[in-house]
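Colleague: no sequence for this one, just the structure:
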C-alpha cells in the first residue's frame, strides 16, 4: 500500500489523560469557590443531574463537550442565584480556567521525535473526541489538520468523522492509517471507515473486541518502522 495520511488520537495516545483532567477539575472547583461563592460546596451529583437535563433538552451537545461544560456551569450558576448576565460571564471564565488547566499536561517523551520523523514522509492529522488543542501544546506544526468531534458534532467511532479527516488530508481510506488507544472509538471506527488501524497499547492489555487491529504497538517509537514496512507494500 502507499501511505499518504497518518491520523492520531490525542487523549491517552499522546499523553495520559486522567491525571490532567483530575487536576483541571480541582482547579475549576477552587476557582468557583473563590469567584462564585453562592455555589457553596456544589455536589458532583447536582452537576451530573444538570448535565443529563441539558442533554435531554439539547441532544446535539453530546459530542460538543466544551459547549456542554459551559452550559452545565451556566445552569449551576443560575441555580445558585446568579442572574443571566452574571452566570454567563462566570461560566465563560470558569470554563477558560478549566481549559487552561486541561492543557497543563505531560506529552509522552517519544511523541515529538516520532512526529518529526513521520512528518517528513507523510501528511499527519488529528482525529479526537476531546477538546485538547494541539496549538496550545506546541504540536500544531506537525499536523496538516486537527479535527475535533466538537467541530462537526460527530464523534468517533462514527465513520463520518474519519471520512472528513480523509477529505481534509487529501487522501483515500486505502492510503490512510489511524493510531489510537480505544478499541471502539479508534480501531473499530477507523476500520469501519476503511482505514488501517494501529492500536496503541502501552500496558499490554489483552484485545477483547471483535475485530483485531491491523497492528499493535507498545510505544510510538515503533510507528516509523511499522509504517515503513507497510508503505509500498503490495
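Modeller: In hand now; what should we look at? Nothing here was measured: the structure is a model prediction, and the numbers come from that model.

Colleague: going by C-alpha atoms from here, please, whenever you check contacts or count neighbours.
Modeller: Noted.

Colleague: how much space separates the residue lying farthest from the centre of the chain from residue 133?
Modeller: Here the chain has its C-alpha centre computed as a mean, and the residue farthest from that point, by Cα atoms, centre = their mean, is residue 81 with 33.5 Å. Remark: distance between residue 81 and residue 133 (Cα to Cα, to the nearest Å) = 33 Å.

Colleague: equivalent analysis for residue 93, please.
Modeller: Distance, residue 93 to residue 133, by Cα to Cα: 18 Å.

Colleague: also residue 95?
Modeller: From residue 95 to residue 133 the distance is 15 Å (Cα to Cα).

Colleague: residue 188 looks like it's in a strand, true?
Modeller: No: with DSSP: H, G, I helix; E, B strand; the rest coil as the criterion, residue 188 is assigned helix and is not in a strand.

Colleague: counting neighbours, what do you get for it?
Modeller: Neighbours of residue 188 under the rule other Cα atoms under 10 Å: 24.

Colleague: take the one below as the second:
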C-alpha cells in the first residue's frame, strides 16, 4: 500500500459531537427568538431533521420555522449563522493529530475525499488543524461529483499519482465510503459507527490509533513477500 485517503465527517471529524456543541451554542446566541422553546426540544429537533448531515440546512431551518413558529427569525439568517459558526465547534476524534503525524512519518501520501460544500468543509478542516497533513483534498461541490461515485475516488488518486490497488480508503459510511472505495479498486477500512452493525470492509477499526498499525502490518507483509520472491 502506497497511499491512504480519508473521509472527513464521522471519520476524522466527530460530527455528532460537533453538531451538539454548535446547536446548543446557537440556541444560546439566538435566545431572543428561541426562548419560547425549551432548549432540549430545539436541539433534538435540529439533530433529527439534519439526519447526520445528509439534509442541507436550508431545509432544516425552514422546517424549524414551521414547527416552532419562529416569527422573530429568518431561515436565511439561521443558515448563515450555521455556515459562519459551525467551524468554531469542530470536535476531532481522539488521536487524530497523532495518527496523521505517524502516517506522514511513514512517508505515505495522505489524501481526503469528502462530500459537502467546498468552503464550508475547508473551514472545518482548518478548524481541526489538519490541512497541512494532506497532499490532496477533494470536496464534492468543487469536483462536480460526490461519493459513492467511483469517479471522485479516481480523480483523487490521479492527483496523488497512485494506483487504486495501492491505496486504502478510510471512512465510516458502509456504502459511500467502504463499498464505493472497494468498487473503485481500493482497499477499505471501516471506522466503526454505531449506526451500523456489520460492514464488509477489508479492515475494521474502532479508534484512529489503529490505522498506522494496519499500514505497518501491510508493509511488513509486502517486505516479507518480496524477500521470498528474491530467495526463490
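Modeller: Nice, I can see it. In this text the structure is predicted, and so the values were computed from the model without any measurement.

Colleague: OK, contacts around the residue farthest from the centre of structure 1?
Modeller: Residues counted as contacts of residue 81 of structure 1 (Cα atoms under 8 Å, 6 or more residues apart in numbering) are residue 38.

Colleague: would you quantify the distance from it to residue 46 of structure 1?
Modeller: Applying Cα to Cα, one obtains 15 Å for the distance of residue 81 of structure 1 from residue 46 of structure 1.

Colleague: give the buried residues for the longest helix along structure 2.
Modeller: The helix that spans the most residues within structure 2, counting by DSSP state H, is helix 210-231. Under the neighbour-count criterion of 16 or more other Cα atoms under 10 Å, helix 210-231 of structure 2 has 211, 212, 215 buried.

Colleague: now do stretch 62-82 of structure 1
Modeller: 62-66, 68-78, 80, 82.

Colleague: just stretch 159-173 of structure 2 next, same as before
Modeller: Result for stretch 159-173 of structure 2 [16+ other Cα under 10 Å]: buried residues 160, 162, 164, 167, 168, 169, 170, 171, 172, 173.

Colleague: what lines up with the last one in structure 1?
Modeller: Correspondence of residue 173 of structure 2 to structure 1, assessed by TM-score structural alignment: residue 182.

Colleague: tally of neighbours for the nearest residue to that match once chain neighbours are set aside?
Modeller: With Cα to Cα, 6 or more residues apart in numbering as the criterion, residue 182 of structure 1 has its nearest non-adjacent residue at 7.5 Å, and that residue is residue 199. Residue neighbour count, defined by other Cα under 10 Å, stands at 22 for residue 199 of structure 1.

Colleague: give the aligned equivalent of residue 199 of structure 1 in structure 2.
Modeller: Using TM-score structural alignment, the partner of residue 199 of structure 1 in structure 2 is residue 190.

Colleague: helices and strands around the helix or strand harbouring its match, which ones?
Modeller: Assigning secondary structure by DSSP states H and E places residue 190 of structure 2 in strand 187-191. Packed against strand 187-191 of structure 2, as judged by 3 or more Cα pairs under 8 Å, 6 or more residues apart in numbering; DSSP states H and E, are the following elements: strand 167-171, helix 180-183, strand 203-205.

Colleague: so can I have TSV of the ones you listed showing distance to residue 227 of structure 2?
Modeller: Below are those laid out as TSV (distance: least, Cα to Cα, whole Å):
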stretch	distance to residue 227 of structure 2
strand 167-171	22
helix 180-183	28
strand 203-205	25
